[in-house]
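> need a structure here:
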Amino acid sequence: MAQVETLERSPKAAALEHFDVLIVGAGISGVGSAYHLQQQCPDRSFIILEALESFGGTWLTHKYPGIRSDSDLYTFGYRFKPWVGPPIATAEEILSYMNEVIEENDLARHIRYGHRIVSATWSSADNLWTIKAERLSDNQVRTFTANFLWMCQGYYRQSQGYTPDWPGMDRYQGRIVHPQTWPEDLDYKGKSVIIIGSGATAATLLPAIADDCKHVTLLQRSPTYFIPGRNANELADLLRELQVDEAWIHEIVRRKILFDQDLFTQRSIKEPEVVKEELLAGVRAFLPEEAVQAHFVPRYRPWRQRIAFVPDGDLFQSVVKGKASVVTDEIDGFTEKGLRLKSGQELEADIIVTATGFNLNVLGDIEFTIDGKPLTFADTVTYRGMMFTGIPNMVWVFGYFRASWTLRADIIGDFVCRLLNHMKARGKKKVVVEIPPEDRGMALQSWIDPENFNPGYLMRGMPLLPKRGARHEWQHTQDYWKEKDELPLIDLDGAEFVYG
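Below is the predicted model:
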């Protein structure tokens, strides 16, 4: 680091810094990737550029009341760092956990906060990425070069959530808020609030504010699936009573959860009606049949969209206590006092919260250029959802939908480090994936099959994403159980890897 510090003190030299690897983003993926790089490629120099003022990504930017994980922390946590808290954790608990990872592994010295990347340019003549980043403290553009680019920026735009353009929104006299940009000065105590949405954010937010509000109405266009349960893991608690080492507990509980999740996913496809009734039984434990039939029976089979965990059924308890109610209808338009629904019903509120999802972020909204030609990401074909035809020396961490994001970040961390070490051993400076001759005639389709998984944000952003091929090597399979065994065995000298 001495050389970097010298460069920082020199105004002329500070314009350009070089690193072997540049990691984009200091969220859950970026911090984990830095750990793997430091452990498995200790001779490589690296830097993490983060646009925000600190680490954490989603867990830093989302400030709405009650924000918590919708995946258990035994699998959402890193495989190398035991989780010792409750399975469903608050944003504060997750940030504390990430801070421990950064401190224990001396990663802070590699992170530059407040650096928003605006462009990334690849030169085959130099086998080098040139990255320009705006330093937000003084709006100065900094230039970095790197041999390899590790994209860990997540997959949605942090600065702005998705809100549909409903008729009459300008007429509404109250306040419209999106959870992704929750204002610090929002006073909802004693107020009537409408939350538009039916996903994990809505289910989290409602019980967190219901006791302080006059009343909260959850307005949903269609129902979603929920899993109510205790925010505890009986196996972990038992192993702790037996004084088993926390590292062992972490690994054992992770494996048990992943086994159960995989079985549940398979059953959701093979016997969807049985699984549907099991899920509805969880809701019936809190609500009368009339309410279940009216508001909690989804139109789709389980696991075509994410299923939100509801700790202790807190969402349903708010309804039972009369602090909240659910309306299933579509919005016709806004009025001065609230909403007019297509059924003719009108809802009044002081505050309307649009928990309506987010906007897909493709490669961090960075302007990419490959050998002088602007990159059209949608024209590429993905290799296992992490590399892309025509884009050299780059890997993108895109996690799982039906399992914890971090599981894939760990697996890809191993793959990238193995690839970097393989390139060094062979004396290669460049790698790009290409479809081998025998596969070039295969049909190309959208990034993911809508019949398999189809949340709104993904459907809206599908035209921006790369194509998938017919063979599973050219897809993001979403199959952790297959990938955990396949990715470590990838032949790095296979026909799909072209070195230079």
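> rest of the way, CA atoms for contacts and neighbours
OK.
> ok, now which ones touch residue 155?
Shown in contact with residue 155 (C-alpha atoms under 8 Å, 6 or more residues apart in numbering): 360-364, 398.
> Sequence B follows; please return its structure for comparison with A:
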Amino acid sequence: MNTHTAASTRERSTEVQHFDVLIVGAGIAGVGAAYHLQTQDPGRTFKVLEAQAGFGGTWRTHKYPGVRSDSDLHTFGYRFKPWQGAPIATGQEILSYMAEVIEENDLARHIQYQTHIQSARWSSQDGLWHVEARRLDTGVTEHYSANFLWMCQGYYRHTEGYTPEWPGMADFKGRIVHPQTWPEDLDWRGKRIVVIGSGATAATLIPALADEAAHVTMLQRSPTYFTPGRNRNELAETLRELDIDPDWTHEIVRRSILLNSAKLGKRREENPELVREELLGVLRKLLGDEYVAKHFTPSYAVWRQRICFVPNGDFFESIKAGKASVVTDTIDRFTEAGIQLSSGETLDADIIVTATGFNLNVLGDIQFSIDNEPLDLSKTVTYRGMMFTGVPNLIWVFGYFRASWTLRADLIGDFVPRLLKHMDAKGSRSVTVALRPEDQEMPLGDWIDQENFNPGYLMRGMHLMPRSGAKREWRHTQDYWSEKDEFPLIDLDDRAFVYG
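Below is the predicted model:
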């Protein structure tokens, strides 16, 4: 009786913990945000709330065989922390790198794990966010207030991946798994495996499974652009051999990679067919003209989706060795023994892996309200992809599609402390963004132009996302090369910012 009463009291606890800033998420963006806030605005109190049992975000969620980055760590790593390994890193290497950042900067004391935020309510009356969260380890509901919310929870739902519903799935006698929730007890040795999907996850999984599986088949509806290369940066290796200071090496290599990426982006826009032929030409040398024509020649323009880098060409080596193969077709139905394809062919399988993408997560699936009115983010307009009209004291970190996520997280990491200090100087407790008089007739469109970038997870969730405007400041431009110069020069007294 007493135990039950005590537990009930804890669950109904109304004690409010107050912080100047609440950072949501302890992944690559959240840990970076904590570093930037502590370094650039050390007098500010803050707390990082993370739903998982530890830091890492994506790199804690994904535990499938071979999990690795699809961006180089010279740019996916933080600006302030040199990366000294191979450009493409394993998930465990990235977690170790983040652990060093947390330890070196004494950030652990600011992070609280297993804390799931359920609601966030803005009150204009007191100029605060009121946040309700549940401790997943104890079941206790906790209450917080904060002057500012820094949303670093990422862009997809960590608890579940996206798996389409196909007829007959219940008939299949083997196991169906999604890479995002990889079972620890899954034994694939000697098994026939079908991996559905053609993105970076599939290309990572297949070589990791192929050595011990009986055979691995990648089943794709349509091909993706791939580019193989050595998992080595020659410039970085040369600078290390010359014993150049690691900070200098990190900055020089980052700039080199970013400059080359900007040049490639320009070439893709100006001469997409030439870039396309270059990409396909490399694969033809590895796999032959016929195989590439059938399985590795995408129908979409080369700039519309991310180009998948394959370190050391391991995916293609598995195909050449006969341990893996590719089938391009659509699924008619699942059967007891595998998959019946629309062409009439069948794929027998013991294990089917649905590497079919993510479920878009908009602001952490948290119930937001502004002065007791539920927030519908799709009715807002984004300011540079990080703030939203009518939403006070909140910034969302949403990275780049074609460049490393962390590049934008670092830019926003500089912007937020500058904005907070500017608010202090003005004596303002709140800031929101609003369309200026000259913006009132501006055409509005989807958050991202589908002709520019159109991955499945984004297309499925586009109706949930904010609107974008025709003017550059009202869009998420995906253009790091320009934004790295623009962000430091954002005029905080521009009429787009409304202080209260």
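> Got a TM-score for the two of them?
TM-score for the superposed chains, counting by TM-score structural alignment, normalised by the length of the first structure: 0.97, backed by 491 aligned residues with a C-alpha RMSD of 1.1 Å.
> So which of the contacts of residue 155 of the first structure is the closest to residue 456 of the first structure?
For the contacts of residue 155 of the first structure, the minimum distance to residue 456 of the first structure (C-alpha to C-alpha) is 10.1 Å, reached by residue 360.
> any idea how far the closest one lies from residue 460 of the first structure?
Relative to residue 460 of the first structure, residue 360 of the first structure is positioned 8 Å away (C-alpha to C-alpha, to the nearest Å).
> Those two: which has the busier surroundings?
Set side by side, residue 360 of the first structure and residue 460 show more neighbours around residue 360, with 23 against 13, by other C-alpha atoms under 10 Å.
> which ones are touching the residue nearest to the more buried one when sequence neighbours are not counted?
In space, residue 360 of the first structure comes closest to residue 156 once its chain neighbours are excluded; the distance is 4.2 Å by C-alpha to C-alpha, 6 or more residues apart in numbering. Residues counted as contacts of residue 156 of the first structure (C-alpha under 8 Å, 6+ apart) are 358-362.
> Return the residue spatially closest to residue 471 of the second structure, with its sequence-adjacent residues excluded.
residue 442 (7.6 Å).
> ok, now how distant is the one you found from residue 385 of the second structure?
Distance of residue 442 of the second structure to residue 385 of the second structure, computed by C-alpha to C-alpha: 17 Å.
> On the three-state scheme, residue 300 of the second structure is what?
At residue 300 of the second structure the chain is in coil, as set by DSSP: H, G, I helix; E, B strand; the rest coil.
> now residue 334 of the second structure, nearest residue through space, not along the chain?
Going by C-alpha to C-alpha, 6+ apart, residue 334 of the second structure has residue 168 as its nearest residue, at 4.6 Å.
> Tell me how many other residues crowd that neighbour.
Using other C-alpha under 10 Å, the number of residues around residue 168 of the second structure comes to 15.
> again with residue 350 of the second structure
Neighbourhood size, residue 350 of the second structure [other C-alpha under 10 Å]: 19.
> could you measure it against residue 175 of the second structure, distance?
With distances taken as C-alpha to C-alpha, residue 350 of the second structure is found 7 Å from residue 175 of the second structure.
> Could you do residue 158 of the second structure as well?
To residue 175 of the second structure, residue 158 of the second structure is 21 Å away according to C-alpha to C-alpha.
> out of those two, which sits in the busier spot?
Set residue 158 of the second structure next to residue 175 and count neighbours by other C-alpha under 10 Å: residue 158 wins out with 22 against 12.
> Quick one: map the more buried one onto the first structure.
In the first structure, residue 158 of the second structure lines up with residue 158, judged by TM-score structural alignment.
> hang on, that match packs against residue 59?
No. Between residue 158 of the first structure and residue 59 there is no contact, the gap being 10.7 Å when judged by C-alpha atoms under 8 Å.
> Tell me how many other residues surround residue 490 of the second structure.
Neighbour number of residue 490 of the second structure under other C-alpha under 10 Å is 12.
> average distance between the helix or strand hosting the match of residue 158 of the second structure and the second structure?
Residue 158 of the first structure is part of strand 156-161, with elements assigned from DSSP states H and E. Here the mean offset of strand 156-161 of the first structure against the second structure after fitting is 0.4 Å, by mean C-alpha distance after the TM-score superposition for the first structure.
> Fine by me, we can end here.
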